[in-house]
Every structure is written in structure tokens, then in C-alpha cells.
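> give me coordinates for this.
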Amino acid sequence: MRRMAMLILGGAVAAAGVGCGSGNSIDSGFYTNKHGENSAMEEKVITVDSTERLKENQQLGLTGEATIMGKKPGTLLRVIVHDVFETAFTDGRTTPPGSRVMAVEIQVVNAGTRVFNDTPASGATVIDAKGKAYKSEPSTVTVDGGEVFPNPFGLQPRDQRTALVPFVVPAGANIKQVGFRIDKGGESGLWRVP
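Model (predicted):
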């Protein structure tokens, strides 16, 4: 059931930085925006200065990294969407008729200076080929294929965690994008699903 994420090389990686302002620097072919929160965590990662810039440029493909800044000072996450696959509830919950359960595997690295207390599930969406967005299921569910992000999360600076965010979507929905927003008023990223 699970399909492996397609590694996007070269073009999509470079495209994430095309059109960047003069405040960006190039380091070994990777773009960095130097948010100034934790320089050690910002080296050699693709970063996004703003939601508007990401929308202007090509979306990141699965396995593409984006460093996303939150509204509160010191909130900075490096986010990698690894995979999107069909799964099933394992907690006795029933999938609604005409629906299916999807899971998004996300890696989150706290590149900021403050503890990240929100759960990644609260800022994640999947978007189908028709442009309809679907919100994630609560963090209390369990699904086949891995651990679901807990709530509260409590990720310390420099710590990282990889877990799943589950979604219930119509059976015929063709998931084409994964969206992630760090918090209300913070930056967001958008990933292509092959």
C-alpha cells in the first residue's frame, strides 16, 4: 500500500530559490535565508523567507526541505515531507463510507531557539487535484504504518522527530499537494506529491 516518495533532484531544489531577493546567499548550491535564530541549523538547507515567495516559485517536491519561521520570535522549523500513502485506522475507528485514510510522513527539526509546543498535525493539510483542502485527523487516532505526532509536541531546540499526520479524504480524491503552516500568522510551505 505504501509508495515511496520520489526524490526530486536538481531542478526542483534550485527552483525553490529562483527569484530570491538579495538578502539570500548561496552555499554549496543550497539556498539559505538566514533568519538569524540558530545559524548552526540553517546551514545548507533550502529555506523559505515567506509564504509569498514560495507561492511565486515552484513548489517543493516530496523530500524537499523548507525552513519555516513562526510568528513568535525564536520559532523556526525545518520541515521535510517524506511520503504520502494510504493507510487504515488501528484504534477501532471506522473509515466513513466512500472515504479512505491517508497518512503524510513529516520530519520536523526545531531550528529555532524556543521549544515548539504545537503539533505539526494542526498546521498540515492535503490538497487534491481539484484544489480542495482537507484538515488532519486529531492526534488521538492511531494508524497503520507508524506513530502519529502527539499533542502537545514539546520539541526542544535542535531536536527532531519524524511521525505521521493522518487524513480522511474521499475515496476518489487524488492528493497532489501537502501544505504545512507553522502557526497562525507564520510562514507556510507547499509540497508536490508525485
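> use CA for all of it now, contacts and neighbours both
Will do.
> which stretches in the chain count as strands?
Using DSSP state E, the strands of the chain run over residues 25-27, 30-32, 60-61, 65-69, 76-87, 99-110, 124-128, 133-135, 160-170, 175-181, 188-192.
> closest one to Asn117 among the ones you listed?
Among these, strand 99-110 comes nearest to Asn117, with 10.5 Å by Cα to Cα.
> run the chain-centre distance for the closest one.
On the basis of Cα atoms, centre = their mean, to the nearest Å, strand 99-110 sits 8 Å off its chain's mean C-alpha point.
> can you check stretch 111-129 too?
7 Å.
> to compare against the first, here's another:
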Amino acid sequence: MHARTRIAAALVAVAVGALTITACDTGNTVVDKPKEHAAAKADSGKDAKKGKSSDAAKVGDTLTLKGFEKGSQLDVTVVKVADPGKPADEFTEPDAGKRFVGVQFQLVNTGKAVYSDSPSNGAQVADGEGQQFDSTFADITAGPSMSSSLRLKPGAKGLGWIVFEVPKGSKLDAVQFTMDSGFADQTGEWKLK
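Okay, here's the model as predicted:
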């Protein structure tokens, strides 16, 4: 019985390891074509290679992203960017040599499943050097923060700011968002330049 227990434990460890490897190998697709641009391109018959950089999503554009769960889908819009973002109170300051950057996201549940997540877990900003920065817990004067436990039924929307702490000298190039706390297969990307 003791040997069987060890074998069972080893099999469980292998299964968990395989699931962990699978979960970490996500974000295979970058979505950067806004809904309006994708439809216009299909209607006009333009070559997909022409004007590629000008067709990339930018602030104000909406991207449709899918999550892991069947029927899980969001229309995600980067509404505004506050760079630098001013702290909402005198107690919260970025670390020395850094600044706050706020990104206002609008999430609309266009799927059939309830969306339940902490959107800040799946949000990042990146600079032109390729450095990526995760969100931080801070409020800025630009407006209310995104809920850390957002639940949206189909058709519902959420709006709020997600704050990042980045080096003062970094020139931000892109904003990224991935459903399922950053583990879904599709990552939305908006260019800031």
C-alpha cells in the first residue's frame, strides 16, 4: 500500500507539472487589430501587409479577446492614458526614480459566460526597449481604480484605471491586456506611439 501511495503521488506530481507547463505557455496570439479597422479592411479588400503599423490598435480602439472558458469573451478598450499619473493621496508615492502611469480600461462582456477576474493581473505596459511592467496597487487623481474583483454578466461593462510603476526615463510603447489573470491565449495590444 505504501508503494502504491508513492506511485499515485508521483503521478499526481507529473500531472500537476504538465498542467503548470501548459498554463505558463499561454498568450500565443497577439490581437492588435481594432474591430472597426478589421471590418473596414475586409470591406475594402486591402492587402493585410500594407499599412500594418497604422492599422495597429491605439488609445480609444476596442479589441475583442477570448478567455479559456467556453463563451468567455470581452471587448476591451484602452480609453485614456495618464502619464505621469498623480497619486490620489499624500501617502502613496512611486519609488525613487519611478513614476506612476495610469491606463483607463473599459471591459464589456460580449460573451455568454460570466466574467470574473482581477483585470489588473492581466495588464502590462511595455517600453521601446522591450521592458514590461506589471500593475501596482495605487490610486491616481485621474479617476476611480478598476475593481480588483470584477464580475460582469453578459452585456455588462466595467470601467476603471489600472496603475503601473515605471522608471522615469522609460518611454512607453504599448499597453497589453490578457484575460484570465494573464493566462488566456489571446493578448490584446495597443500602441502608444
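> format the strands of the first structure as JSON lines; extra columns: distance to Ala40 of the first structure and mean neighbour count.
Listed next are those as JSON lines, based on distance: least, Cα to Cα, whole Å; neighbours: other Cα atoms under 10 Å:
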{"stretch": "strand 25-27", "distance to Ala40 of the first structure": "13", "mean neighbour count": "12"}
{"stretch": "strand 30-32", "distance to Ala40 of the first structure": "12", "mean neighbour count": "21"}
{"stretch": "strand 60-61", "distance to Ala40 of the first structure": "23", "mean neighbour count": "26"}
{"stretch": "strand 65-69", "distance to Ala40 of the first structure": "13", "mean neighbour count": "27"}
{"stretch": "strand 76-87", "distance to Ala40 of the first structure": "12", "mean neighbour count": "23"}
{"stretch": "strand 99-110", "distance to Ala40 of the first structure": "11", "mean neighbour count": "21"}
{"stretch": "strand 124-128", "distance to Ala40 of the first structure": "26", "mean neighbour count": "23"}
{"stretch": "strand 133-135", "distance to Ala40 of the first structure": "33", "mean neighbour count": "18"}
{"stretch": "strand 160-170", "distance to Ala40 of the first structure": "14", "mean neighbour count": "21"}
{"stretch": "strand 175-181", "distance to Ala40 of the first structure": "23", "mean neighbour count": "21"}
{"stretch": "strand 188-192", "distance to Ala40 of the first structure": "21", "mean neighbour count": "24"}
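> so can I have a markdown table of those strands showing distance to Arg93 of the first structure?
Formatted as a markdown table, the strands of the first structure follow (distance: least, Cα to Cα, whole Å):
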| stretch | distance to Arg93 of the first structure |
| --- | --- |
| strand 25-27 | 48 |
| strand 30-32 | 43 |
| strand 60-61 | 32 |
| strand 65-69 | 33 |
| strand 76-87 | 13 |
| strand 99-110 | 11 |
| strand 124-128 | 21 |
| strand 133-135 | 17 |
| strand 160-170 | 12 |
| strand 175-181 | 22 |
| strand 188-192 | 29 |
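> out of the ones you listed, which is closest to Thr51 of the first structure?
With Cα to Cα, the closest approach to Thr51 of the first structure among the strands of the first structure belongs to strand 188-192: 5.4 Å.
> what's the angle between the closest one and strand 65-69?
Angle, strand 188-192 of the first structure to strand 65-69, by axes from the mean of the first three to the mean of the last three Cα atoms, to 10 degrees: 160 degrees.
> how big is the offset of strand 188-192 of the first structure relative to the second structure?
The superposed strand 188-192 of the first structure is, by mean Cα distance after the TM-score superposition for the first structure, a mean 0.7 Å from where its aligned residues fall in the second structure.
> what lies in contact with that strand?
Contacts to strand 188-192 of the first structure, defined as Cα atoms under 8 Å, 6 or more residues apart in numbering, come from residues 48, 50-51, 54, 59-62, 64, 66, 68, 81, 176-182.
> so what's the gap between the lengthiest helix in the second structure and the chain middle?
In the second structure, with assignment by DSSP state H, the single longest helix is helix 2-24. Chain-centre distance of helix 2-24 of the second structure: 31 Å, with Cα atoms, centre = their mean.
> repeat that for stretch 177-193 of the second structure.
Chain-centre distance of stretch 177-193 of the second structure: 4 Å, with Cα atoms, centre = their mean.
> likewise stretch 163-173 of the first structure?
On Cα atoms, centre = their mean, the centre of stretch 163-173 of the first structure falls 15 Å from the chain's centre.
> list the buried ones in whatever helix or strand comes next after the longest helix of the second structure?
From helix 2-24 of the second structure onward toward the C-terminus, using DSSP states H and E, the following helix or strand is strand 29-31. For strand 29-31 of the second structure, a neighbour-count test (16 or more other Cα atoms under 10 Å) marks Val31 as buried.
> surely Lys184 of the first structure touches Met69?
No. Lys184 of the first structure lies out of contact with Met69 (Cα atoms under 8 Å); the separation is 11.1 Å.
> anything in contact with each of these two?
Joint contacts of Lys184 of the first structure and Met69 (Cα under 8 Å, 6+ apart) do not exist.
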